[in-house]
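Enquirer: Here is my input, please return the structure:
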Amino acid sequence: MKAVASKTDPGNFFEDFKLGQKLVHATPRTVTAGDVALYTALYGTRFALFSSEAFAKACGFRHAAVDPLIAFHIVFGKTVPDISLNAVANLGYAEGRFHKLITDGMTLSAESEVIGLKENSNRKTGVVYVRTTGMDEFGETVLSYVRWVMVRKRDPDAEVGEQHVPELAAVVPAERLIVPPGLDFSRYDWALAGAPHAFEDYEIGEKIDHVDGMAVEEAEHQMATRLWQNTAKVHFNQFERAKDPSGRRLVYGGVVISTAKALSFNGLQNAGLILAINGGRHVAPFFAGGTVFAWSQVLDKADLGAVGALRLRLVATMDAPCAEFPDKNGEGVYHSGVILDFDYWAAVPKRG
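Expert: Down below sits the predicted model:
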């Protein structure tokens, strides 16, 4: 008996998207302690604020705090079946803000709006820009961000409707950063956090080599991607990578982000709480078996009153310690070893 696919969803191709299109993504997801444990196991994160409920309560929270990147991954995963199931690659992020503290038991859902479309000159693919909003079970915004992704066309000859490339802010202004209510670093335990470096100790322009490297294996990246219910074919289906001579499956870019962020603990022990994502670019593809290294640069500082905020550029490299080469050459071209360039704001305790 011949199988039929009339009830299955092949995902959207580039020509299926329209400017202004609204997408309500399926499958709400409740954040649990299991997510936190697996996140730690997969990426090796060590920030005290997310490791200890007692530490979080001493910082003014009523409950254990959950790393904002967990919410980012969950919400991102919700969007994949509608936006990037047929993606070639996820390209970048901008204008990301975390509106609420993420806690165990919070249920997240997501909606997106198509804000930009641009067909590529080869007519086989195009870039889709979406603004995604993640909400809790009460419909309140938890996070929002823009991302753009290269998506295949179903038919290279298909005509594409109105196109537009949105203008996106290079940085979330410091005055728009949202400090979680109750956050109080007045009793911050520097020893338990792992380092004495306060807001005042960081200088604009300063670079920090995080020294350590972490390999990502095939089973690890696929487990991480499944954890966030990311169904993009390029991460699992070797036949989708048939044009790649290696036949390797592409590692989800979020794996690189969280691995590099975990590595940043060595030097930025007190900057675990991300307040905003200014921008991000997956500079080159990353495949299993590679080792991720990372370094950071302080781009800016802002005094938010109760806490300080550092604008940080996190650069991840593959198979080469960061001290061995610059990120770009004299012509502004990335070194071949760079795989991620990620710009974000993080809350940091002040000494005063």
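Enquirer: Please count neighbours and contacts with C-alpha atoms only from this point.
Expert: Fine.
Enquirer: Could you look up the SS state of the residue nearest the centre of the chain?
Expert: Closest residue to the average C-alpha location of the chain: G254 at 5.0 Å, with Cα atoms, centre = their mean. Recorded secondary structure, G254: helix (DSSP: H, G, I helix; E, B strand; the rest coil).
Enquirer: so who does it touch?
Expert: Going by Cα atoms under 8 Å, 6 or more residues apart in numbering, G254 touches H73.
Enquirer: Distance of it relative to Q222?
Expert: 12 Å (Cα to Cα, to the nearest Å).
Enquirer: same question, P326
Expert: According to Cα to Cα, P326 and Q222 sit 30 Å apart.
Enquirer: So which of those two has more stuff around it?
Expert: Neighbour count, other Cα atoms under 10 Å: between P326 and Q222, Q222 has more, with 19 against 12.
Enquirer: Please tell me I have it right and the more buried one contacts N237.
Expert: No - in this structure, Q222 is not within contact of N237 by Cα atoms under 8 Å, at 10.6 Å.
Enquirer: Please tell me how far the residue nearest to the centre of the chain sits from F61.
Expert: On the measure of Cα to Cα, G254 and F61 end up 27 Å apart.
Enquirer: you'd agree V211 is in a helix?
Expert: No - assigned with three-state DSSP, V211 falls outside any helix and is strand.
Enquirer: Can you name the residues that contact it?
Expert: By Cα under 8 Å, 6+ apart, the neighbours of V211 are 266, 293-295, 321-322.
Enquirer: and if you look at A54?
Expert: Neighbouring residues of A54 by Cα under 8 Å, 6+ apart: A64.
Enquirer: In three-state terms, how would it be classified?
Expert: With three-state DSSP as the basis, A54 sits in helix.
Enquirer: what are the ranges of the strands in the stretch 101-250 of the chain?
Expert: Along the stretch 101-250 of the chain, counting by DSSP state E, counting those that start in this stretch, strands occupy 102-103, 107-119, 125-135, 141-152, 207-215.
Enquirer: this one next, for a side-by-side:
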Amino acid sequence: MAKTNPGRFFEDYRLGETITHAVPRTLSGGERALYHALYPDRHALASSDAFARTCSLPGAPFNDLLTFHTVFGKTVPDISLNAVANLGYAEGRFLKPVYPGDTLASESEVIGLRQNSSGKSGVVWVRTTGRNQNGEPVLEYVRWVMVRKADPGAPAPEPVVPVLAPVLEPGRLAIPCGLDFSRYDFTLAGEPHRWGDYAIGETIDHVDGVTVEEAEHMMATRLWQNTAKVHFDATFRPDGKRLIYGGHVISMARALSFNGLANAQMIVGLNAGAHANPCFAGDTVRAWSEVLDKAETGAPGVGAIRLRLVATRGGEPFALLDSDGKYLPDVLLDLDYWALMPV
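Expert: Down below sits the predicted model:
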């Protein structure tokens, strides 16, 4: 009997099934240090216990994307080990901050299936929930993945495509318990710009760029225990290139956005996301943002801002689509998210 796991193929998924993912992960200050070594992230709330306490939190929570990558990484052996591509995200909610010493585990429910016309692959939609050691949800999101078929002749399931909210309503955003920005120190945070200084429709060029290195992107992906073959095995793709994990691009772009959005301290909602084009070692990642919406919250001194974060490989800032409405070839990421900012 074979002891190894070849991963799931499209025909192995069943609508409505719940998959409990293996290997819970306890996070420590080591993960935080590695995250800051891999990305130029300087947001004060996730960097300083003292700063976080002035915002009425018990200490500095982990960067929200560190939580996302950890929960996501647990799902890879069951959801995307044999993926052709990770296609998109929706309805992502960061429900509770994660701190050093917390243990995260993941489970996913299959909510949609559709075979592609070629018969060689299909799209799988899953709703993933990450929980801490107390069973409390800390994160939930939907993603959809194109997965190979092991047997092209296997019968196609009845197509079911879930209806997903294009945008999270502000009332669905989970504001961390006790969060209070009324004593927020803008000098220590690094920029004076507050929620009221941003206008809907405003665009921000984050100026800086980082060239992605082969060793660093593989180290980052291993850190999240993401085992997808395309990120490590140079023989897996016909072009002999290792595909960079899309989450690596997300974290790089989010870190670059500090320059202009230093006070967008916490991600609380993930409305939509698309990895528009593949990223490879040697690409230089740059980023720009657009303010899409703003909303008040019930927390003292806390506002919500909806942002589009676009990562490019050196293309012109604020250029996104061509005349046919398709992503330009230099666009790597188009991410729509809600963040919390002092008013």
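Enquirer: Show me what the residue nearest to the centre of structure 1 lines up with in structure 2.
Expert: Under the alignment defined by TM-score structural alignment, G254 of structure 1 is paired with G247 of structure 2.
Enquirer: gap between its match and S28 of structure 2?
Expert: Taken as Cα to Cα, the span from G247 of structure 2 to S28 of structure 2 is 20 Å.
Enquirer: again, but for L256 of structure 2
Expert: 24 Å.
Enquirer: With neighbour numbers in mind, choose between those two.
Expert: L256 (27 against 14).
Enquirer: how about the more buried one, what does it touch?
Expert: Contact partners of L256 of structure 2, counting by Cα under 8 Å, 6+ apart, are 40-41, 206, 208-209, 286-287.
Enquirer: Can you classify the closest residue to A304 of structure 2 other than its chain neighbours by secondary structure?
Expert: Distances taken as Cα to Cα, 6 or more residues apart in numbering put L340 closest to A304 of structure 2, at 4.6 Å, once the chain neighbours are dropped. For L340 of structure 2, the secondary structure call by three-state DSSP comes out as strand.
Enquirer: quick one: contacts for the equivalent of L340 of structure 2 over in structure 1?
Expert: Superposed on structure 1 with TM-score structural alignment, L340 of structure 2 falls opposite A347. A347 of structure 1 sits next to 179, 271-275, 307-310 when contact means Cα under 8 Å, 6+ apart.
Enquirer: lining up those with structure 2, which overlap?
Expert: Contacts conserved in structure 2 for these, counting by both residues aligned by TM-score structural alignment, their matches' Cα atoms under 8 Å: 271-275, 307-310.
Enquirer: So which of these belong to strands?
Expert: Within the kept ones among the contacts of A347 of structure 1, residues falling in strands by DSSP state E are 273-275, 308-310.
Enquirer: As JSON lines, these with distance to Q229 of structure 1 and neighbour count would be great.
Expert: JSON lines is the format used below for these (distance: Cα to Cα, whole Å; neighbours: other Cα atoms under 10 Å):
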{"residue": "L273", "distance to Q229 of structure 1": "24", "neighbour count": "22"}
{"residue": "I274", "distance to Q229 of structure 1": "22", "neighbour count": "20"}
{"residue": "L275", "distance to Q229 of structure 1": "24", "neighbour count": "28"}
{"residue": "G308", "distance to Q229 of structure 1": "34", "neighbour count": "20"}
{"residue": "A309", "distance to Q229 of structure 1": "32", "neighbour count": "26"}
{"residue": "L310", "distance to Q229 of structure 1": "31", "neighbour count": "25"}
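Enquirer: Between the residues you listed, which sits nearest I204 of structure 1?
Expert: The nearest member of these to I204 of structure 1, counting by Cα to Cα, is L310 at 8.9 Å.
Enquirer: what do we get in structure 2 for the closest one?
Expert: In structure 2, L310 of structure 1 lands on I305 (TM-score structural alignment).
Enquirer: Quick check: the gap between its match and A154 of structure 2.
Expert: 46 Å.
Enquirer: got it, and N134 of structure 2?
Expert: N134 of structure 2 is 41 Å from A154 of structure 2, by Cα to Cα.
Enquirer: wait, doesn't A287 of structure 2 sit right on E316?
Expert: No - using Cα under 8 Å, A287 of structure 2 makes no contact with E316, being 9.9 Å away.
Enquirer: Comparing the two, which shows the higher neighbour count?
Expert: Shown here are A287 of structure 2 and E316; by other Cα under 10 Å, A287 has more neighbours (32 against 14).
Enquirer: any idea what sits nearest the residue mapped onto the more buried one from structure 1, other than its immediate chain neighbours?
Expert: In structure 1, A287 of structure 2 lines up with A294, judged by TM-score structural alignment. Leaving out its chain neighbours, the residue that sits closest to A294 of structure 1 by Cα to Cα, 6+ apart is A316, at 4.3 Å.
Enquirer: Specify the local secondary structure of that neighbour.
Expert: strand.
Enquirer: what's the answer for V80 of structure 1, then?
Expert: Secondary structure, three-state DSSP: V80 of structure 1 is helix.
Enquirer: Now do the same for it: its match in structure 2.
Expert: So, by TM-score structural alignment, V80 of structure 1 is matched to V76.
Enquirer: And for that match, nearest residue in space, chain neighbours not counted?
Expert: Per Cα to Cα, 6+ apart, closest to V76 of structure 2 is N226, 5.9 Å.
Enquirer: How many neighbouring residues does the one you found have?
Expert: Using other Cα under 10 Å, N226 of structure 2 has 23 neighbouring residues.
Enquirer: so it makes contact with V71?
Expert: No - judged on Cα under 8 Å, N226 of structure 2 makes no contact with V71 at a distance of 9.9 Å.
Enquirer: ok, E206 of structure 1 to E119 of structure 1 distance?
Expert: E206 of structure 1 is 39 Å from E119 of structure 1, by Cα to Cα.
Enquirer: So if I had to pick from the two, which one is more boxed in?
Expert: Neighbour count, other Cα under 10 Å: between E206 of structure 1 and E119, E119 has more, with 22 against 12.
Enquirer: Return the residue of structure 2 aligned against the more buried one.
Expert: Using TM-score structural alignment, E119 of structure 1 pairs with Q115 in structure 2.
Enquirer: Now do the same contact list for the residue nearest to V310 of structure 2 when sequence neighbours are not counted.
Expert: Spatially, and ignoring its direct neighbours in sequence, V310 of structure 2 is nearest to D334 (4.7 Å; Cα to Cα, 6+ apart). Contact analysis of D334 of structure 2 by Cα under 8 Å, 6+ apart lists 273-276, 308-311.
Enquirer: Check H231 of structure 2 too.
Expert: H231 of structure 2 neighbours (Cα under 8 Å, 6+ apart): 218, 221, 242-245.
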